[in-house]
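**Student:** For reference, the sequence and a predicted model appear below.
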Amino acid sequence: MEDIAAIGAGIRRARKEAGITQETLADLIETSSRTIHAIETGTGNPSLVTVAAAANAVGLHLRATDD
């Protein structure tokens, strides 16, 4: 669960640095602001595709590792 929270926090930080709202990010990736909130807080069960889209939209890239 730490990884999920860290990803969400990173997306939130990048979104705020970009100066966009959760609603704007949601519009950009064609999802709801509720889903963006869930991603950023590590709650709910958003799809990996949606999380990756949110990350990409704010200039982040997810990478899988074998840790």
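**Tutor:** Thanks, I have the structure now.

**Student:** C-alpha from now on. contacts and neighbour counts both.
**Tutor:** Noted.

**Student:** Spell out the secondary structure type for residue 66.
**Tutor:** coil (DSSP: H, G, I helix; E, B strand; the rest coil).

**Student:** Roughly how far does it sit from residue 59?
**Tutor:** Relative to residue 59, residue 66 is positioned 23 Å away (Cα to Cα, to the nearest Å).

**Student:** and if you look at residue 48?
**Tutor:** Residue 48 sits 16 Å away from residue 59, going by Cα to Cα.

**Student:** Same question for residue 34.
**Tutor:** Residue 34 is 21 Å from residue 59, by Cα to Cα.

**Student:** Please name every helix or strand in contact with the lengthiest helix in the chain.
**Tutor:** Counting by DSSP state H, the longest helix found in the chain is helix 2-18. Here helix 2-18 touches helix 33-41, going by 3 or more Cα pairs under 8 Å, 6 or more residues apart in numbering; DSSP states H and E.

**Student:** this is the comparison structure:
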Amino acid sequence: MTTLDLGTVIISRRRRVGIRQADLAVLADVSLRTLIAIERGTANPSFETLSKIADVLGMELTLVMKS
């Protein structure tokens, strides 16, 4: 999954649960600027940041390691 795909997934889920970007940023303890960049696919977020966002959105993260 590319960062753009990730952003699309986050936007879709956020809209489905009816939460605004600003509210998600506060609840996930990430800056609004960071969240916007993740949703646009221009950021490379840490696993910790993604975990916080996923937790608020009720999503589960799966880590895949490729060699």
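**Tutor:** Thanks, I have it. Nothing here was measured: the structure is a model prediction, and the numbers come from that model.

**Student:** Please say which of residue 66 and residue 59 of structure 1 ends up with more neighbours.
**Tutor:** Legend: neighbour count by other Cα atoms under 10 Å for residue 66 of structure 1 and residue 59, higher for residue 59 (12 against 3).

**Student:** Check whether that one sits in a helix, strand or coil.
**Tutor:** Following three-state DSSP, the label given to residue 59 of structure 1 is coil.

**Student:** how many neighbours does the residue lying closest to it once chain neighbours are set aside have?
**Tutor:** Once flanking residues are discounted, residue 59 of structure 1 sits nearest to residue 14: 7.4 Å by Cα to Cα, 6 or more residues apart in numbering. If you count neighbours by other Cα under 10 Å, residue 14 of structure 1 ends up with 17.

**Student:** Contacts only, for residue 14 of structure 1.
**Tutor:** 58-60 (Cα atoms under 8 Å, 6 or more residues apart in numbering).

**Student:** do the same with residue 31 of structure 2
**Tutor:** Residues in contact with residue 31 of structure 2 (Cα under 8 Å, 6+ apart) are residue 25.

**Student:** what does it align to in structure 1?
**Tutor:** By TM-score structural alignment, residue 31 of structure 2 lines up with residue 32 in structure 1.

**Student:** Look up how far residue 63 of structure 1 lies from its match.
**Tutor:** Where residue 63 of structure 1 is concerned, residue 32 of structure 1 sits at a distance of 24 Å (Cα to Cα).
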